[in-house]
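Participant: Sharing a sequence plus its predicted fold:
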Amino acid sequence: MRYFTETAKYLFVICTITLTGCNKDSRTGPEDNGASPNILLIIADDMGKDATAGFAEGNVKPNTPNIDGIRNKGVSFNNFWVYPTCSPTRASILTGKYGYRTGVKWANDLLGSSEPILHQYLKENTEDAYATALVGKWHLSGNENTMFNPETLGMDYYAGLLRGGVESYYQWMLTEDGHQSTQTAYITEKFTGLAIDWIKAQDRPWFLWLAYTAPHTPFHVPPAEMHTQGNLPEYMQGISALPYYLAAIEAMDFQIGRLLNSLPDAERENTVIIFIGDNGTPNLAAQFPYSNSTVKGTLYQGGINTPLFVSGPGITRIGEQDDHLVGSTDLFATIAEVAGISSPEINDSKSFKPLFSGEDSNRDFQYSEMNDGASDLWAISDGQYKLIVNANGGQEMYDLSTDPYEGNDLLAGILSSGQLAAKERLQIELDRIRD
């Protein structure tokens, strides 16, 4: 049984300049010139494959020339797993640990202050060679702690939104350096401006985690120059949310272009860019082949298999797609290795940096989980078979090679000997992970 939780004018000239800047053929990586690369991690909030160009899922795509530029100048990972909601995905990246180890398994769960985070790890293991920052959505302080300063965990700078969302994209509470102020600027634009200002102030290699709230609800219309979805009226319940959702993505892409254009050519060419969606599309904007019960908030592919693009110095596979297994936890070790730290495995994190140049991967299984207080579930896959286990004893199993959108639960019938062996392997690995 399935479970579930819950055209304006575009600035074409600017976009053309952006694409030109993002598509330079001459690139020199740290291996070539000895310079440590900058690292830019961009997180889109609630952006699934069905809303992302470059994937077969979804019939209507937003116009995203800048995100497309990242994908086209690097590697697109087809089998990237996250968590069904945003907080555990963010915690898994920040700590390199699975959610059951940190206690962050659902939206609004609290990440303990004793957990070592990626920013601090970079500083301690590069002799403070990297400046580190997090701009944008935090969502790891629970519901109550509205005065928390993430800088106390070991990053140089934090500015953004502590909570998981806003009531208005045009009126929201900014926390910067531990101080709060009410903002009326469009939140996606403001986050970008803060990121640009911080980067300009750096005189050493930097790691910036830029976490947009877009395209998460509410479906508020962006400034007209940032999207191509037409003259949208104020969103009201009962009308299609899709154009509003796509408009928010286009506005985010517009701002990503603004950020990339702000970088001098040499700095841009020495920056590794990682773009991800933190979980699947929300049900109000989900497109075929996903349904309301297989997107955000679920352990089905529409909830946890999201976009991952990587481009920049050291990435020699230009415009390629990769089918190796990757998880959000793996971003910790990967970013550390990009920064020059020789630790291919850290906590539950396995670096996938070798995949940048066509080498092999050391990950044989993917893992995700959720616990929303009512359902406690885990998922594991070897790339072909996927097993979902409920703490109440229920199980589901799918062959993703023939049934990629999980329409046929193999456990509803009689398993073949090969399927039985696969189920046993998955169960053994799941038990090992959760031991």
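Facilitator: Nice, thanks for sending it over. Keep in mind that what you see is a predicted model, and the values were worked out from it rather than measured.
Participant: only C-alpha atoms for contact and neighbour calcs from this point on.
Facilitator: Fine.
Participant: I17 in helix, strand or coil?
Facilitator: helix (DSSP: H, G, I helix; E, B strand; the rest coil).
Participant: again with Y398
Facilitator: strand.
Participant: and it, how many neighbours?
Facilitator: 23 (other C-alpha atoms under 10 Å).
Participant: Please apply the same query to P222.
Facilitator: Neighbours of P222 (other C-alpha under 10 Å): 23.
Participant: so where do the helices sit in the stretch 301-435 of the chain?
Facilitator: Here the stretch 301-435 of the chain has its helices, by DSSP state H, counting those that start in this stretch, at 301-304, 330-338, 417-433.
Participant: What helices and strands are in contact with the last one?
Facilitator: If I follow you right, that is helix 417-433. strand 376-381, strand 385-390 (3 or more C-alpha pairs under 8 Å, 6 or more residues apart in numbering; DSSP states H and E).
Participant: Export these to CSV and append columns for mean neighbour count and distance to I428.
Facilitator: Putting the helices and strands packed on helix 417-433 into CSV (neighbours: other C-alpha atoms under 10 Å; distance: least, C-alpha to C-alpha, whole Å) gives the following:
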stretch, mean neighbour count, distance to I428
strand 376-381, 21, 10
strand 385-390, 21, 11
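Participant: Same list, those, but as TSV with distance to T182 please.
Facilitator: TSV is the format used below for these (distance: least, C-alpha to C-alpha, whole Å):
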stretch	distance to T182
strand 376-381	37
strand 385-390	42
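Participant: which stretch among these comes nearest R27?
Facilitator: Set against R27 and scored by C-alpha to C-alpha, the helices and strands packed on helix 417-433 come closest in strand 376-381, at 35.9 Å.
Participant: for comparison:
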Amino acid sequence: MRRTSSLCSAAAGLLVNFALASAPLAQGNVLMLMADDVGVDKIGAYGEGSMVPSTPNIDALAAGGVRFKTCWTNATSSTTRATVLTGRYSFRTGIGYLVLQDTSTPALSLSETILPEVFDLGSPGSFTHASIGKWHLGNFTVGGDAAPNLAGFGHFSGILTNMEGTENYSNWMKTENGVSAFSPTYITTDQVDEALAFVNTQTSSWYCQVWFWAGHAPYESPPTALCGCTLPPPVPHGDVKPYYNASIASLDTEIGRLLSNIPAEVLAETTIIFVADNGTPAESTVAPFVPAHAKPTLYEGGLRVPLIVKGPQVVQPGRVVNHLVNSVDLFRTVLDVMGVQPEPVLPPGTKIDSVSMLPYLLDPAAPAQRKWIYSELFFDPLFQPKKAIRDTRFKYLRQGTFEELYDLQLDPWESQNLMLGVLTPLQVRMYRKLTEDLAALLAS
């Protein structure tokens, strides 16, 4: 796993010529940490929210890596997870809403080629891989308890779907490689325990995704040692914000334990990605962020999440990337970092929407790789399908025949729908451009 001069040569070439942006690098490790229901307003390094949990370990990743200012996901858990693993937008995979166990919404088809399968097909025997934590992509008819393994992961330990009934952070159904039983271990602690058990027993390059449950409901008081707080039991219909914040503080503590217990020589060869699956839920949103624009909406509060990358590729750590990125881009980024190209191993005709973020890691002056970012939500039982697309300034949303247009430079909180008034010539041009880009994407 030692990086050689070939990596330096590859990196130098990328700095000079962005046509080489997808060239393979030497093999290393990737550790992807995904929080649940955490927007940019809840991470200290972003400096955008009020009533922010204590996140010193996540903030340290930002100080030692690259922080992306505008990363969009989808508005719900399953949809984002599918884009990360496939590199494909939801309208291609069919995962447009939560994957529900009653099969009323589709699960991710086992015919989709996901990250671990690309590793195995593109570089057989070179990588081990594990999925730790939340899956939320299978149901009783597609994979069942073995869904993550059948989808391609060599090892799975975690929770398959949302908690139900009396389940909570300290009483939840844990599944390990197809075998399920209730666990009394605080779920964030268990997920770090399992990640360490995997990472610290590997002898070759590895990919490990740790998709945490925190800070998803149901909310409760975490162990005092994790959150540095003592909270009474939550009451029905009470204020959940202290419990939500405590779950994030506990998550940060456990991330610190995870990173401090991986040998330094392994961390030196590991790219660490911290991201979330969607924005903060309304009940935990605090002004100036708008609860009505939080999860699961397609407003910025529902889509814009923290994305931090730290690793040996990062030039000039501690900086901010202002270019637009999307969770779908993690697919090609992970593969580029690990030196695997997907196209030779994907079924013919497979459309990949992912755009590598590797140039942004290698070069502080890298030009934008995207002109726009896109998100969508469908199969929601309460609403018509929704679509959103934005560039660096303007944003267009459509739900059925209802349209919205916002100038995010002048109206970052999306309070004035320009479609309800008379558009200026600039606004007309941007409306046409975004709707044309959207139409072209959906026709592709």
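Facilitator: Alright, I've got the coordinates. As the structure is a computational prediction, the values presented were derived from the model and not from experiment.
Participant: where does the TM-score land?
Facilitator: TM-score for the superposed chains, counting by TM-score structural alignment, normalised by the length of the first structure: 0.90, backed by 407 aligned residues with a C-alpha RMSD of 2.0 Å.
Participant: To G178 of the first structure, which of the helices and strands packed on helix 417-433 of the first structure lies closest?
Facilitator: strand 376-381 (34.7 Å).
Participant: and the closest one, which stretch of the second structure?
Facilitator: With TM-score structural alignment applied, strand 376-381 of the first structure matches the range 385-390 in the second structure.
Participant: So for A51 of the first structure, what's the nearest residue that isn't a sequence neighbour?
Facilitator: K61 (5.5 Å; C-alpha to C-alpha, 6 or more residues apart in numbering).
Participant: Trace the one you found over to the second structure, please.
Facilitator: Alignment note (TM-score structural alignment): K61 of the first structure maps to V52 of the second structure.
Participant: For whichever strand or helix holds R101 of the first structure, which residues meet the burial criterion?
Facilitator: Assessed by DSSP states H and E, R101 of the first structure sits inside helix 99-102. Within helix 99-102 of the first structure, the residues scored as buried using 16 or more other C-alpha atoms under 10 Å are G99, T102.
Participant: with the second structure superposed, average distance for it?
Facilitator: Aligned to the second structure and superposed, helix 99-102 of the first structure gives a mean residue distance of 0.7 Å (mean C-alpha distance after the TM-score superposition for the first structure).
Participant: ok, back up a step: surely the match of K61 of the first structure meets D41?
Facilitator: Yes. If you go by C-alpha atoms under 8 Å, V52 of the second structure and D41 touch, sitting 7.0 Å apart.
Participant: In terms of neighbours, single out the busier of the two.
Facilitator: Using other C-alpha under 10 Å as the criterion, V52 of the second structure and D41 rank with D41 on top: 26 against 17.
Participant: part of a strand, is that one?
Facilitator: No. Under three-state DSSP, D41 of the second structure falls outside any strand and is assigned helix.
Participant: Please pull up the equivalent of it in the first structure.
Facilitator: Checking TM-score structural alignment: D41 of the second structure goes with D50.
Participant: Which residues are in contact with that match?
Facilitator: A56, E57, G58, N59, V60, K61, T281, A286, Q287, F288 (C-alpha atoms under 8 Å, 6 or more residues apart in numbering).
Participant: ditto for P56 of the second structure
Facilitator: G44, D252 are the contacts of P56 of the second structure under C-alpha under 8 Å, 6+ apart.
Participant: From V179 of the second structure, how far off is it?
Facilitator: 35 Å (C-alpha to C-alpha, to the nearest Å).
Participant: now S78 of the second structure
Facilitator: Distance from S78 of the second structure to V179 of the second structure, by C-alpha to C-alpha: 22 Å.
Participant: Between the two, which is the more surrounded one?
Facilitator: Just comparing S78 of the second structure and V179: by other C-alpha under 10 Å the higher neighbour count belongs to S78, 26 against 10.
Participant: now P291 of the second structure: how far from I43 of the second structure?
Facilitator: According to C-alpha to C-alpha, P291 of the second structure and I43 of the second structure sit 17 Å apart.
Participant: what about I196 of the first structure, distance to L40 of the first structure?
Facilitator: On the measure of C-alpha to C-alpha, I196 of the first structure and L40 of the first structure end up 12 Å apart.
Participant: the more surrounded of the two?
Facilitator: Comparing I196 of the first structure with L40 by other C-alpha under 10 Å, the one with more neighbours is L40, at 20 against 17.
Participant: which ones are touching that one?
Facilitator: With the criterion set at C-alpha under 8 Å, 6+ apart, L40 of the first structure makes contact with F207, L208, W209, L210, T271, V272, I273, I274.
Participant: Can you tell me what it aligns to in the second structure?
Facilitator: In the second structure, L40 of the first structure lands on L31 (TM-score structural alignment).
Participant: go on, T132 of the first structure?
Facilitator: Structural alignment (TM-score structural alignment) places T132 of the first structure against H129 in the second structure.
Participant: same thing with D348 of the first structure?
Facilitator: Match for D348 of the first structure (TM-score structural alignment): D353.
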